[in-house]
Every structure is written in C-alpha cells, then in structure tokens.
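Engineer: What follows is a protein structure lacking sequence information:
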C-alpha cells in the first residue's frame, strides 16, 4: 500500500509540473506573438508560397486575404497566388519556397528562409546605424516603429537621427517637449526650455520651420491667458525670445 501511495504522490507531482510547464509555454508563445505583432502586423515575402498546415483555401484577392487573416488570431499567415486568385490561410507555418507571381505574409519570421521585404524594426535599425549618416531613413523608421507600438526602436532611431544633425528629427523631438504638442508617451514631462532651445539653435541656422515654431512659442509664453501658461513658469524668454534671429 505504501508503494502505491508513493506512486500516486509522484503522479500528482508530475501532473502539477506538466500543468505549470504548459501554462509557461502558453505565456511564452503569447509573448512572442505580442512582440511580433508590435513590430509588424505581417512580414511580407514576395514571390513566395508557404509550406505548412493550411486551414482554408478561398477565391479572394490579396487585400481580401490579408484582411481575413488579420481579423483572426489563429491565422499564422497566408499566401496568395495571382493565377487562379487563390488565397490560402495557414494554422501553422513550417517553411516556404520561392514562387514567381505569388506572395506570402506571416505574423512571425519564417525560419531558415530569406529576409522579408519589411524586416523587423530592430534589424533595420542595426543596418541604418551603419549606413544612414544623414538620419533621414532613421527618422522614417522611428516614425514607423512608433506607429506599430515599438517605442524602444522608435525612440532610439529618432534620437540617433537627431544626434546625426538631422533637423527634422531635432524638431520632432523638440515638439515632444513643447507644451502645445507634448507627447506623454515619448518623454517624461513638458519642458518649454528644451523645445525652445532646439527651435532657437535651428532658427539661427536658417531653418524656417524652427523659426516659426519659436516665434509662436514665445507668443504663447507671453500670453497670460494661454492654456499652457503653467508650463512657462521658468521659461527663459529673455534668452530665446528677445533680439533678432539673424544678428
């Protein structure tokens, strides 16, 4: 009897362990899907068909196929073949192969296959760090990353563009701090002086947008009835608002 009881206890322990392991795997898988979804709704693979477990085959256009898959969390991806107007939805994806005239889109990267036409933001950022000296592409990447909910790459890309003296990036960051265009999801608090300093420095270099933004900020700071008056308590108006921009 003692031997049987010990077996039962061990069996209960094993079942508990397997239950915990299963829960952990589910959480892990959900986290991966969430991260992938943040970076890109679908990774795009032109001239590609998928090998995997398909869940449906429909006579739909590429756009229709994408919309159907997007609205179903159980859809791991789809491929579309123009000939025959064939849309295939996939429950899981094992691999892929090249096929001219077809297109595939997936929620996660296809392991062991070529890079998608819209690689993950982190991958694109690493490449642009080495190649985009002017910061134009970094700025565009940062904006796109923010649109998809990837704040980390969004911030890093735009700040690096600003470090590389990209004036549009500098203005964009300044506007995050500007009381009138404050971006609570991007910076920790309003800072009129930070915004004004960036506008001022660029205005001195002849940037017309910065000049206009600085002038309007100075007017706002001098307006006691302004909605943003509480943000100008320590504003350095004598530094940024007096004198000529072109001394």
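Structural biologist: Done, it's in. The model shown is predicted, which means the values in this text are computed figures rather than measured ones.

Engineer: only C-alpha atoms for contact and neighbour calcs from this point on.
Structural biologist: Noted.

Engineer: In the longest helix along the chain, which residues are buried?
Structural biologist: The helix that spans the most residues within the chain, counting by DSSP state H, is helix 2-39. Buried residues in helix 2-39, counted by 16 or more other CA atoms under 10 Å: 36-39.

Engineer: For this structure, just list every one of the helices.
Structural biologist: 2-39, 62-70, 121-131, 136-147, 151-163, 167-177, 192-204, 208-221, 237-240.

Engineer: so who does the spatially most central residue of the chain touch?
Structural biologist: The centroid of the chain falls nearest to residue 145 when counting by CA atoms, centre = their mean (2.6 Å). With contact taken as CA atoms under 8 Å, 6 or more residues apart in numbering, residue 145 is in contact with 39, 121, 151, 153-154.

Engineer: swap in residue 157?
Structural biologist: Counted by CA under 8 Å, 6+ apart, residue 157 has contacts 125, 138-139, 141-142.

Engineer: Okay, one more to line up with it:
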C-alpha cells in the first residue's frame, strides 16, 4: 500500500503517484518552487467537484488540501470533499455541483458559474460602469496590490480618485509624500504633489489630510530633517501659510 495517505486509483499512473507522494514529503522545503498564494491565488468554487485528470489523492483537511495545490505550479486545480478527500488535478475540464465539496482552480472553469473571487480585470471592467463614487474601485485597488496585480491596482485607484473618492486621493498623496514615498508606485517623491492633495482635501473637510499637511509643513521647515533635500522647491507659501479654515 502506498505511503503518505495516497491510494492507487484506476488510471492513475505509477510515476505520477510517486511524484505526488514526493511532493508531500518535501512539503515547503524548496522555496524556489513554491508559488505565492497572494500573487497566484486560485479561483474558489464552493459546493463543486472537478472533472479532469487527477494527479494525486490524499486524506487531509481543507486548508492543507488547498495549500498543496497553491504551492505547486503543476496543479491545475484541487477538489476537497466533506469526507476530507483531497484530489489534485493535472488538468481541469469542468465542474459539477456537489454539496459540501470545495474546488479551486488556476483558470476559470469553462461554461460554469462564476467563482466567489472573480478575476481582478473583470471586476475592474464592471466597476467602471457601476461605481460612481469610487468606493468599490478603491477597495479593488487595495485587493489588486495585495494580490500582486499592479496594473489593475493603478487603474482602479486613479479612476477612484477621478470620481471624487477622498481615500484614493489621500493614498496617492502619501505615495508622493517624501516621508511615505512609495517607489514601487510612483517614479519620485514630490512634496508639492502631496501638499496640493492634502491642501485640497483639507479644504473639503478631511481632518486626516489636514493633519498630514501640518506635519508635512513642519518637516519641510526643519533644516535638520533627514528629508531636507526632498523639499527643494516645495511651495511653502502656497500650502503652509495662513489658515485653511473659512
């Protein structure tokens, strides 16, 4: 009888069985082959079992079952039943309803219902026509950046800002702020861009922006600040003098 919880199944090649067992034994010992669960998130289908070519089967809890597939680029999908039967698939051809089961796949299941976590690009296209205040677009941008999709993240947050979402405008201002400069989001720190956004938001009654503007002006006025060189050309007389209150 095979070890590590694997069972021979009709049509399951012996080589595939050995390789699958080896993967379980190695676990996470080879970081170079592990996939990021954020950047490589699987599509989730509740109450679903997959139809395709299985590569391995093991008895394990749902969380561990999903991890087995997430960590292996050769896994096209995974099914887990209410009886803790975990099945990894080399190819996925379709899906069918099975109450209590959970399936996850690397690609959308053709001609099947939408997953609970639809593709980021599809969410963006939908929100372009439905999200008038940018609230959902800003939430999508955060989700996209978390999942490693910079393109969707940037499109979503700038569109949210254009639609008047203060949270999006404040977040972008922080990217340019020399104190919180995000070099993975913008090309260079720009105190004037940050100051202008803080100033405009403060005029609209945003207390958080007002606090950030005050602290930015204080830092810019400090000749001993570690960021002093970043404030060359900063328009203090435009953003830092007088009161912004009516």
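Structural biologist: Looks like it came in fine. The structure displayed is predicted, hence computed values, not measured ones.

Engineer: For the lengthiest strand in the first structure, which outside residues touch it?
Structural biologist: As assigned by DSSP state E, the longest strand anywhere in the first structure is strand 86-106. Residues external to strand 86-106 of the first structure that are found in contact with it (CA under 8 Å, 6+ apart): 42-62, 65-66, 69, 74-83, 110-113.

Engineer: before we move on, what about stretch 121-130 of the first structure?
Structural biologist: Contact partners of stretch 121-130 of the first structure, identified using CA under 8 Å, 6+ apart, comprise 39, 137-138, 141, 145, 153, 157.

Engineer: What residues sit buried inside that stretch?
Structural biologist: Result for stretch 121-130 of the first structure [16+ other CA under 10 Å]: buried residues 121-122, 124-125, 128.

Engineer: Endpoint to endpoint, stretch 115-126 of the first structure covers what distance?
Structural biologist: Length of stretch 115-126 of the first structure, first residue to last, CA to CA, to the nearest Å: 15 Å.

Engineer: quick one: it to chain centroid distance?
Structural biologist: 11 Å (CA atoms, centre = their mean, to the nearest Å).

Engineer: do the same with stretch 36-44 of the first structure
Structural biologist: 9 Å.

Engineer: How far does that stretch stretch from one end to the other?
Structural biologist: Across stretch 36-44 of the first structure, the terminal residues are separated by 13 Å (CA to CA).

Engineer: Just give me the neighbour total for the nearest residue to residue 65 of the second structure once chain neighbours are set aside.
Structural biologist: In this structure, residue 65 of the second structure finds its nearest non-sequential neighbour in residue 86, 5.7 Å apart by CA to CA, 6 or more residues apart in numbering. The tally of other residues near residue 86 of the second structure (other CA atoms under 10 Å) stands at 25.

Engineer: got it, and residue 84 of the first structure?
Structural biologist: 10.

Engineer: Compute the distance between residue 80 of the second structure and residue 125 of the second structure, please.
Structural biologist: With CA to CA as the criterion, residue 80 of the second structure and residue 125 of the second structure are 32 Å apart.

Engineer: That should have said residue 16 of the second structure, apologies.
Structural biologist: 40 Å.

Engineer: Show me what residue 214 of the first structure aligns to in the second structure.
Structural biologist: Taking TM-score structural alignment, the alignment pairs residue 214 of the first structure with residue 213 from the second structure.

Engineer: list the contacts for the residue lying closest to that match once chain neighbours are set aside?
Structural biologist: In space, and not counting its chain neighbours, residue 213 of the second structure is closest to residue 198: 5.6 Å by CA to CA, 6+ apart. Contact analysis of residue 198 of the second structure by CA under 8 Å, 6+ apart lists 170, 173, 209-210, 212-213.

Engineer: Export these as TSV, with columns for neighbour count and distance to residue 162 of the second structure.
Structural biologist: Formatted as TSV, those follow (neighbours: other CA atoms under 10 Å; distance: CA to CA, whole Å):
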residue	neighbour count	distance to residue 162 of the second structure
170	19	12
173	25	14
209	26	17
210	20	20
212	20	21
213	23	21
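
Engineer: Across to the first structure, which of these hold up?
Structural biologist: On the basis of both residues aligned by TM-score structural alignment, their matches' CA atoms under 8 Å, what survives of the contacts of residue 198 of the second structure in the first structure is 170, 173, 209-210, 212-213.

Engineer: Could you export the residues you listed as JSON lines, including distance to residue 225 of the second structure?
Structural biologist: Output for those, formatted as JSON lines (distance: CA to CA, whole Å):
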{"residue": "170", "distance to residue 225 of the second structure": "23"}
{"residue": "173", "distance to residue 225 of the second structure": "20"}
{"residue": "209", "distance to residue 225 of the second structure": "21"}
{"residue": "210", "distance to residue 225 of the second structure": "20"}
{"residue": "212", "distance to residue 225 of the second structure": "16"}
{"residue": "213", "distance to residue 225 of the second structure": "16"}
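
Engineer: Can you say which two of those are spatially most distant?
Structural biologist: Maximum pairwise distance among these (CA to CA): 12.4 Å, between 173 and 210.

Engineer: re earlier: can you convert the helices of the first structure into CSV and add a column each for distance to residue 186 of the first structure?
Structural biologist: As requested, the helices of the first structure are exported to CSV (distance: least, CA to CA, whole Å):
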stretch, distance to residue 186 of the first structure
helix 2-39, 16
helix 62-70, 28
helix 121-131, 18
helix 136-147, 9
helix 151-163, 7
helix 167-177, 7
helix 192-204, 14
helix 208-221, 20
helix 237-240, 24
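
Engineer: Can you tell me which of those is nearest to residue 228 of the first structure?
Structural biologist: helix 208-221 (7.6 Å).

Engineer: what comes up buried for that closest one?
Structural biologist: For helix 208-221 of the first structure, the neighbour count (16+ other CA under 10 Å) marks 210-211, 213-215, 217-218, 220-221 as buried.

Engineer: what about that helix, how far off from the second structure?
Structural biologist: Taken over the aligned residues, the distance from helix 208-221 of the first structure to the second structure averages 0.4 Å (mean CA distance after the TM-score superposition for the first structure).

Engineer: I'd like the distance from that helix to the chain centre, please.
Structural biologist: Taking CA atoms, centre = their mean, one finds the center of helix 208-221 of the first structure at 30 Å from the center of the full chain.
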